[in-house]
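**Student:** have a look at this fold, sequence not included:
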């Protein structure tokens, strides 16, 4: 099979995201990549859930890990009676999908579908493990394929030669965007805010784009406004953890402030992804992570004992700061996202 991760960076290859094999799931530890290439091994689906919670994998990585975790759950219950296996898979689906509160809606789509195909296989006397594993690979192929279409629409908006600012790590769109820039023969360089405290921009986005042959400059999280002005940035773009139907964009904390700066300096902010049908601002729960993650970085504490931290993992950018939402089906205003669903849309996750 000519897979859709062809020509993408190391960490975007399917096996290097999360992979089930022989009763184990291995997940690339993105908390330390690229300084060190290390995989966390999970022998229980609850280990996979915990790895997602602990941010061993981030961005779209948890979606792959969730599917592989469901294959592991099927392995764990393979010697049980049929009804026990069915209940086991349903319970695993619920547990894994709630690994992080802000993305439960998307995760539930994945784990529920995995449970469904696994249960269907069991009722036919087939392997639930193989069915769920194949469903996860099919999901990856579908997601990479559709994000490749998003990338075409996004890169069409880029100048022939220009400077792009990103935020956090958009996973699939970052790699597909880079591949499409090469295909369109455009000369683009990137500025990546570091994205503390896990430094996904510095370690992950910058690594992928560098691996794919681009000039990349990392800046600290308090530099975007000045950088937009002084370096004459042309476009700000990010993926989104949730694209609400009312145009509100949930993404890694820091996105809103860059969007505000982009509007102030007159450059567009293009959000990439698939709108989340049925999701609105009032449905959003912003995950607040352990404050210890803020007062330390790379395992080194930066404050005196007793100093407190505050870590909302995401923020919400209102639609007035969003120039367009770039999807696989075209480019939409944040105010008319319902148009996206006027044609039948294949399940993305």
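**Tutor:** Noted; the coordinates are in hand. Predicted model only: the values in this text are computed from it and were never measured.

**Student:** going forward, measure contacts and count neighbours with C-alpha atoms only.
**Tutor:** OK.

**Student:** break down the stretch 101-250 of the chain into its strands, ranges please.
**Tutor:** 161-165, 187-193, 215-219, 235-238, 242-243, 249-252 (DSSP state E, counting those that start in this stretch).

**Student:** can you pull out the helices in the chain?
**Tutor:** 45-53, 61-76, 82-97, 104-123, 128-155, 172-183, 200, 206-211, 224-230, 255-265 (DSSP state H).

**Student:** and among the ones you listed, the most buried is which?
**Tutor:** Mean neighbour count (mean count of other CA atoms under 10 Å) peaks for helix 61-76 among the helices of the chain, with a mean of 28.

**Student:** give me the contacts around that helix.
**Tutor:** 17-20, 23-25, 27, 43-45, 48-49, 52, 57, 85, 88-89, 92-93, 96-97, 107, 110-111, 114-115, 118, 128-130, 132-133, 135-136, 140, 171, 349 (CA atoms under 8 Å, 6 or more residues apart in numbering).

**Student:** and with 6 Å instead?
**Tutor:** Here helix 61-76 makes contact (CA atoms under 6 Å, 6 or more residues apart in numbering) with 18, 20, 45, 48, 52, 128-129, 132-133, 136.

**Student:** is it possible to get TSV of these that adds distance to residue 34?
**Tutor:** Converted to TSV, the contacts of helix 61-76 look like this (distance: CA to CA, whole Å):
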residue	distance to residue 34
18	16
20	22
45	26
48	21
52	19
128	34
129	31
132	30
133	27
136	25
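
**Student:** any chance of the strands of the stretch 101-250 of the chain in CSV, with mean neighbour count too?
**Tutor:** Output for the strands of the stretch 101-250 of the chain, formatted as CSV (neighbours: other CA atoms under 10 Å):
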stretch, mean neighbour count
strand 161-165, 18
strand 187-193, 21
strand 215-219, 17
strand 235-238, 24
strand 242-243, 26
strand 249-252, 26
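
**Student:** adding another structure so you can compare the two:
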């Protein structure tokens, strides 16, 4: 499934805030609507929001194709900064927009309508490349698993979080389809329940057997069930392989080390940030405490209760067995 798609000169997304109760496709008309969709998690997942930001830039520049070259490129920079500011942790937005800006600058002497059309082509190319990369990740990742494996995953790193196939969930679906995986345990992933709402929905669509668990069941499941691997996605990976991913990932990595379970991170190279040496430099997005005081728009405690909602945590590379990418498998402990 493609969570973002261009059709008949219009851009559409699946509104992920409504799943799994309602499957709704909405049109995004300009960069401001795209920025809002990214902020409110209507589109989410590091590769997906990189792709979304590229399309958002295209939408924002469309009214300027008959303006001046100066106005067009000024707006290109302004729109890019607005989109970059939507979510600070995932590096894919900055990566995608740099690629778009570099492409525009390389053809800046062409007529603006041609530059705009070429930028649209580049955005679609970014999405197509991501899907191809995810298929490569899936094959590399499945090779790491034993036969008849039972795995555990956290949050959502499937087609909804990428161009349309998935990183961690791509490995799991491919593993099931090729007979490597028998069963999946899915963390619900508080506070916004991406595991329960999105990963379970995707696995249902692909007929992959799974069991949904609350986050605080993970340790017990690792102790009492035969978990062969934990597979998660990533939002930013530092030069030393320290990895930022959905809040709760660090706890799973610590548990995996205790129970001697392989802990795999799956991500494309667009998620790597070679500009930061380690995870201490990764900015962690702090979201509204209302996300903790509410469960899927149902308030569970008074507004006066203090609450925090860091969207991500950072897992040190020492706890990561391997990072699976489209270029192969990297083992942090052996790379230093």
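**Tutor:** Received the coordinates, thanks. None of these values were measured; they are calculated from a predicted model.

**Student:** and the helices of the first structure: which comes nearest residue 236 of the first structure?
**Tutor:** Taking CA to CA, helix 255-265 is the member of those nearest to residue 236 of the first structure, at 6.8 Å.

**Student:** average offset of the closest one relative to the second structure?
**Tutor:** On superposition with the second structure, the mean distance recorded for helix 255-265 of the first structure (mean CA distance after the TM-score superposition for the first structure) is 0.9 Å.

**Student:** what's that helix aligned against in the second structure?
**Tutor:** Matched against the second structure by TM-score structural alignment, helix 255-265 of the first structure falls on residues 249-259.

**Student:** tally of neighbours for the counterpart of residue 330 of the first structure in the second structure?
**Tutor:** Mapped onto the second structure by TM-score structural alignment, residue 330 of the first structure lines up with residue 328. Applying other CA atoms under 10 Å, we find 12 residues neighbouring residue 328 of the second structure.

**Student:** with adjacent residues omitted, what lies nearest to the counterpart of residue 237 of the first structure in the second structure?
**Tutor:** Aligned by TM-score structural alignment, residue 237 of the first structure pairs with residue 231 of the second structure. Nearest residue to residue 231 of the second structure in three dimensions, chain neighbours excluded: residue 264, at 4.8 Å (CA to CA, 6 or more residues apart in numbering).

**Student:** which ones are touching that neighbour?
**Tutor:** 231, 321-323.

**Student:** what's the closest non-adjacent residue to residue 319 of the second structure?
**Tutor:** Closest to residue 319 of the second structure by CA to CA, 6+ apart is residue 253, at 5.9 Å.

**Student:** residue 202 of the first structure corresponds to which position in the second structure?
**Tutor:** Using TM-score structural alignment, residue 202 of the first structure sits opposite residue 196 in the second structure.

**Student:** so who does the closest residue to its match other than its chain neighbours touch?
**Tutor:** Using CA to CA, 6+ apart and skipping the chain neighbours, the partner closest in space to residue 196 of the second structure is residue 188 (4.3 Å). Contacts for residue 188 of the second structure (CA under 6 Å, 6+ apart) come out as 195-196, 213-214.

**Student:** how about a cut-off of 8 Å?
**Tutor:** Contacts of residue 188 of the second structure by CA under 8 Å, 6+ apart are 154-155, 194-197, 212-215.

**Student:** from residue 291 of the second structure, how far out is it?
**Tutor:** 14 Å (CA to CA, to the nearest Å).

**Student:** same check, this time on residue 83 of the second structure
**Tutor:** Residue 83 of the second structure is 22 Å from residue 291 of the second structure, by CA to CA.

**Student:** one more: residue 329 of the second structure?
**Tutor:** 35 Å.

**Student:** please apply the same query to residue 281 of the second structure.
**Tutor:** On the measure of CA to CA, residue 281 of the second structure and residue 291 of the second structure end up 25 Å apart.
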